[in-house]
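Asker: Give me coordinates for this.
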Amino acid sequence: MKEILNSFADAVKIIPDGATLMVGGFGLVGIPEQLIAALADSGVRNLTVISNNCGVDDWGLGLLLRNKQISKIIASYVGENKEFERQVLSGEIEAQLVPQGTLAERIRSGGAGIPAFYTPAGVGTPLAEGRETRLFDGKAYILEHALTADFSLIRAARGDRMGNLVYNKTARNFNPMMASAGKVTIAEIEELVEIGDIDPEAVDTPGIFVQKLIVGAQEKRIERLTTQA
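Answerer: This next block holds a predicted model:
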């Protein structure tokens, strides 16, 4: 049985200054939005954040950027966040941009206990400068190291009291691999169900990877709204 938290403020109070966080989501899809909002209110600082991107200026990780709570971010692209772009260009924040597939594999490897791997992504570009390179079957590959975190903040549609999780379609994105790569994983879920209510074949993240659960309503904002004329 996992710890079921009652307050988002209580959920994030265990996160200290200087912690490394993995935060699930892609844009605004599948982000643990209430946990992020609670972090913004907590005032914790000097965070290293590993996430695909920073969403938008006024929601998700954009709230932490606005408060200057992030000192370093490892991500695959700047995305729609103008404040992220501004802080990177002005040198206010350290940013490590990683090819998206490489980022996913670095996180997955961290959760699987694989310390490093070779990939062809980035060979012949500035990304490979100063990096170990090896030839396999005559093709060059660069060495990438796995990523882990002190805490993983993830979002799921449903979870049971043992921490087994189910995601909703593309909201799955980075969440399962991040759940496995954090020392402490806190899952923000939309619905808590009883043990046995989730078909074992439908479990996306086994409860062994989850330490804490909290139920919260989702605003599910749209990153870029496009309508037909």
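Asker: going forward, measure contacts between C-alpha atoms and count neighbours the same way
Answerer: OK.
Asker: and the biggest helix by length in the chain, what other elements does it pack with?
Answerer: Using DSSP state H, we find that the single longest helix of the chain is helix 100-112. Contacting helix 100-112 under the criterion 3 or more CA pairs under 8 Å, 6 or more residues apart in numbering; DSSP states H and E are the following elements: strand 116-119, strand 139-145, helix 175-181.
Asker: Could you also give me the structure for this second sequence? I'd like to compare it with the first:
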Amino acid sequence: MKTIYTSFQEAVKRIEDYSTIMVGGFGLVGIPENLIKALVESEVKHLTVISNNCGVDDWGLGLLLKNKQIDKMIGSYVGENKEFERQVLEGELEVELTPQGTLAERIRAGGAGIPAFYTPAGVGTPIAEGKEVRSFDGKEYLLQTGLTADYSFVRAAKGDRYGNLIYNKTARNFNPMIATAGKVTIAEVEALVEPEEMNPDHIHTPGIYVQGLIEGIQEKRIERLTVRQEA
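Answerer: This next block holds a predicted model:
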């Protein structure tokens, strides 16, 4: 049995200053938005956050950024957040940009206990500065380290009391690999169901990776709304 939290504040109360946190999602899709809001309310500071991007100015991880709770961001995309840009240019935020595929593999490697791997992505660019480059079969590869975190926050469509998770379509994105790479993984689920309601063949994250769950209602905001003009 896993810990079933009754409030989002309870779920994040043990997180301390200077913690490293991985957060699932891609843009605003599949983000554990209520866990993020609870972390904002907790006012924990000096966080290192690992996520594909840092949300937008007024939602998702952008709320933590706006509240000056993040010291360092490890991600692959920062284009939708003006406050992110301002903090970087003002020297208020440390950023480690990583190619998106490399970021995904660094997280997957960390969760699998693999300390480092070689990839051709980033060779000959500023990303390679200070890192080992080796040649294999006449091609250069860059050494990248695996990533782990003190806590992982993920969002799933369904979860059961054993911690098994099912994601919905593109909301799956980074969530399954992030679930494996945290010392403590907390899942925000849209529906907490009984184990017999979960088809074992459909489970994306086995419960062995999950320590706690909480059910919540998400707003599911759209990062950039595009509509077709009327003829």
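Asker: quick one: the longest helix of the first structure to the second structure mean distance?
Answerer: Superposed on the second structure, helix 100-112 of the first structure shows a mean distance to its aligned partners of 0.3 Å (mean CA distance after the TM-score superposition for the first structure).
Asker: Need the residues that contact that helix.
Answerer: Under the criterion CA atoms under 8 Å, 6 or more residues apart in numbering, residues 52, 75-77, 115-116, 119, 121, 144-148, 174, 177-182 lie in contact with helix 100-112 of the first structure.
Asker: Type out the PyMOL command that picks the buried ones from those residues.
Answerer: In PyMOL, the members of the contacts of helix 100-112 of the first structure classed as buried (16 or more other CA atoms under 10 Å) are selected with the following command:
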select buried, resi 52+75+76+77+119+121+144+145+146+147+148+174+177+178+179+180+181+182
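Asker: mind checking the SS state of residue 63 of the second structure?
Answerer: In three-state terms, and counting by DSSP: H, G, I helix; E, B strand; the rest coil, residue 63 of the second structure is helix.
Asker: now residue 40 of the first structure
Answerer: Look at residue 40 of the first structure: counting by three-state DSSP, its state is helix.
Asker: ditto for residue 91 of the second structure
Answerer: Secondary structure for residue 91 of the second structure, judged by three-state DSSP, is coil.
Asker: thinking again about what came up before, please convert the helices and strands packed on helix 100-112 of the first structure to a markdown table, extending it with distance to residue 200 of the first structure.
Answerer: Compiled in a markdown table, these are given as follows (distance: least, CA to CA, whole Å):
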| stretch | distance to residue 200 of the first structure |
| --- | --- |
| strand 116-119 | 31 |
| strand 139-145 | 32 |
| helix 175-181 | 16 |
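Asker: out of those, which comes closest to residue 229 of the first structure?
Answerer: Of all these, the one in closest proximity to residue 229 of the first structure, counting by CA to CA, is helix 175-181 (34.8 Å).
Asker: can you tell me the mean distance of the very next helix or strand once past that closest one from the second structure after alignment?
Answerer: Beyond helix 175-181 of the first structure in the direction of the C-terminus, DSSP states H and E gives the next helix or strand as strand 182-193. Here strand 182-193 of the first structure is compared with the second structure after superposition; its mean distance to the aligned residues, by mean CA distance after the TM-score superposition for the first structure, is 0.3 Å.
Asker: in the superposed pair, what's the mean gap between the next helix or strand after strand 182-193 of the first structure and the second structure?
Answerer: Next along the chain after strand 182-193 of the first structure, taking DSSP H and E as the criterion, comes strand 212-215. In the superposition against the second structure, strand 212-215 of the first structure averages 0.2 Å from its aligned positions (mean CA distance after the TM-score superposition for the first structure).
Asker: Against which helices or strands is strand 212-215 of the first structure packed?
Answerer: Packed against strand 212-215 of the first structure, as judged by 3+ CA pairs under 8 Å, 6+ apart, are the following elements: strand 3-5, strand 182-193.
Asker: Deepest-packed of these, please.
Answerer: Most buried of these, by mean neighbour count (mean count of other CA atoms under 10 Å): strand 182-193, with a mean of 22.
Asker: contacts for it?
Answerer: 11, 21-22, 32, 34-35, 111, 148-161, 179, 209-218.
Asker: just the buried members of the residues you listed?
Answerer: Burial of these was assessed by neighbour count (16+ other CA under 10 Å); the buried members are 11, 21-22, 32, 34-35, 111, 148-161, 179, 209-216, 218.
Asker: And stretch 72-85 of the first structure, what's buried?
Answerer: Those buried within stretch 72-85 of the first structure under the rule 16+ other CA under 10 Å are 72-81, 83-85.
Asker: What about the residues you listed, which are in strands?
Answerer: The subset of the buried residues of stretch 72-85 of the first structure located in strands under the criterion DSSP state E comprises 72, 73, 74, 75.
Asker: Most widely separated two among those?
Answerer: Pairwise distances across these peak at 9.8 Å for 72 and 75 (criterion: CA to CA).
Asker: how about the nearest residue to residue 33 of the second structure, chain neighbours excluded?
Answerer: Counting by CA to CA, 6 or more residues apart in numbering, residue 60 is the residue found nearest to residue 33 of the second structure once chain neighbours are left out, at 5.8 Å.
Asker: one step back: hey, what's in contact with both of residue 72 and residue 75 of the first structure?
Answerer: Going by CA under 8 Å, 6+ apart, residues that sit against residue 72 of the first structure and also against residue 75 are 95, 96.
Asker: ok, the nearest residue to residue 114 of the second structure once chain neighbours are set aside to residue 183 of the second structure distance?
Answerer: The shortest distance from residue 114 of the second structure to any residue other than its chain neighbours is 6.4 Å, reached at residue 146 (CA to CA, 6+ apart). Using CA to CA, to the nearest Å, residue 146 of the second structure is found at 14 Å from residue 183 of the second structure.
Asker: Please apply the same query to residue 109 of the second structure.
Answerer: Going from residue 109 of the second structure to residue 183 of the second structure by CA to CA gives 14 Å.
Asker: next one: residue 47 of the second structure
Answerer: The gap separating residue 47 of the second structure from residue 183 of the second structure is 16 Å, by CA to CA.
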